[in-house]
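A.B. asks: Task: produce atomic coordinates for the following.
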Amino acid sequence: MARLSLHFPENQYCYTTLLTVRVTDINAANHLGNDSMISMISEARARFLFEFGIGETEDNGTGIIVTDLATTYKAEAHARDQLQFEVGVMDFNKYGGDITFRITRPYDHSLIAMAKSGFVFYDYKQASVVAMPESFRTKFPLVNWLA
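C.D. replies: The predicted structure is shown next:
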């Protein structure tokens, strides 16, 4: 069976934040659980968008909706570990693109996980996908475009 492999260009990361693994994030195997990692990825995404002045939902009813999430785990993380989330964007298309994540433990430089979250812009009032706003695209001028 083929395994998922995630590799991203170094130059696409444009934001970094630290999150601490809480005791409540630990599973029965005594390490960071998958469900908690997904929550931490969501928090890193929210911080990234906020930093760039992007609302997850705007007053006009248009927002970003996650379409998929792929994660590969490389090492365990434990309670009270500080994790560094490097966040970037890539592979823009007419409607959205990918938000990428490299998650490391800074004190020993261990790679904990890689993740990619697909997104599109969505009009919640009309319940339909809409084109990426120019105001979003121009915040990331170096992003490559998919056909």
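A.B. asks: From here on, just use CA atoms for contacts and neighbour counts.
C.D. replies: Noted.
A.B. asks: Now do the buried residues in the longest strand anywhere in the chain.
C.D. replies: Assignment by DSSP state E gives strand 110-123 as the longest strand of the chain. Buried residues in strand 110-123, counted by 16 or more other CA atoms under 10 Å: 111-123.
A.B. asks: Ok, stretch 100-113 next?
C.D. replies: Buried residues in stretch 100-113, counted by 16+ other CA under 10 Å: T100, F101, R102, I103, T104, R105, L111, I112, A113.
A.B. asks: Make JSON lines from these and add distance to T57 to it.
C.D. replies: As requested, these are arranged in JSON lines below (distance: CA to CA, whole Å):
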{"residue": "T100", "distance to T57": "20"}
{"residue": "F101", "distance to T57": "21"}
{"residue": "R102", "distance to T57": "25"}
{"residue": "I103", "distance to T57": "26"}
{"residue": "T104", "distance to T57": "29"}
{"residue": "R105", "distance to T57": "31"}
{"residue": "L111", "distance to T57": "32"}
{"residue": "I112", "distance to T57": "30"}
{"residue": "A113", "distance to T57": "28"}
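A.B. asks: please give me the structure for this one as well, since I'd like to look at both together:
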Amino acid sequence: MARIRIDLPEHFAFSTTITLLLSHINYGNHLDNAQLLGVVSEARLRFLKSMGYSELDVEGVGIIVADAALQYRSEAFHGETMKVEMSATEFHDFGCDLVWRMSEAGSGREVARGKTGIVFFDYRSRSKVTVPAGFRGHFA
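C.D. replies: Sure, this is the predicted structure:
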């Protein structure tokens, strides 16, 4: 099976820090694989909020996660502060990829990288919609 490869942009539009809690840690005493996506979801919420949006209101429409891919680069441990960087790339008619990198804030040690495919969605009509021009404009 071919390994997943995530290419990162030269510049990230956003970064935030998140401290790993005990609930993020598994029996191996490191960041749990399922909890990693929870940390990234929190970063995505902050990313959208930094532009004045929420997951249910990006210029009047919401987003849904269509897919996700990630690569682990090193372990992360309880109490460490993660720097999560994120940017929107690979736009298409109805969505884009949110590419991210998570590193330990103090040392810069890369912990994981990935991308989350999002689709813009009208929750009233239950249908996908085109990428809002204002959102796309943040990354032009």
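A.B. asks: Now the longest strand of structure 1 on structure 2. Mean distance?
C.D. replies: Comparison of strand 110-123 of structure 1 with structure 2 after fitting gives an average deviation of 0.5 Å (mean CA distance after the TM-score superposition for structure 1).
A.B. asks: That strand aligns to what range in structure 2?
C.D. replies: Aligned using TM-score structural alignment, strand 110-123 of structure 1 spans residues 109-122 in structure 2.
A.B. asks: Not counting the matching stretch itself, show me its contacts.
C.D. replies: 6, 61-76, 94-104, 127-131 (CA atoms under 8 Å, 6 or more residues apart in numbering).
A.B. asks: again with stretch 56-72 of structure 1
C.D. replies: 4-6, 46, 49, 55, 113-125.
A.B. asks: Wasn't L45 of structure 2 part of a helix?
C.D. replies: Yes: per DSSP: H, G, I helix; E, B strand; the rest coil, L45 of structure 2 lies within a helix segment.
A.B. asks: do you know how far it is from S103 of structure 2?
C.D. replies: 18 Å (CA to CA, to the nearest Å).
A.B. asks: What are the boundaries of the strands in structure 1?
C.D. replies: Counting by DSSP E, the strands of structure 1 are 13-20, 62-73, 82-90, 96-105, 110-123, 128-130.
A.B. asks: Turn these into JSON lines, columns for distance to S42 of structure 1.
C.D. replies: Below are the strands of structure 1 laid out as JSON lines (distance: least, CA to CA, whole Å):
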{"stretch": "strand 13-20", "distance to S42 of structure 1": "11"}
{"stretch": "strand 62-73", "distance to S42 of structure 1": "10"}
{"stretch": "strand 82-90", "distance to S42 of structure 1": "11"}
{"stretch": "strand 96-105", "distance to S42 of structure 1": "10"}
{"stretch": "strand 110-123", "distance to S42 of structure 1": "9"}
{"stretch": "strand 128-130", "distance to S42 of structure 1": "21"}
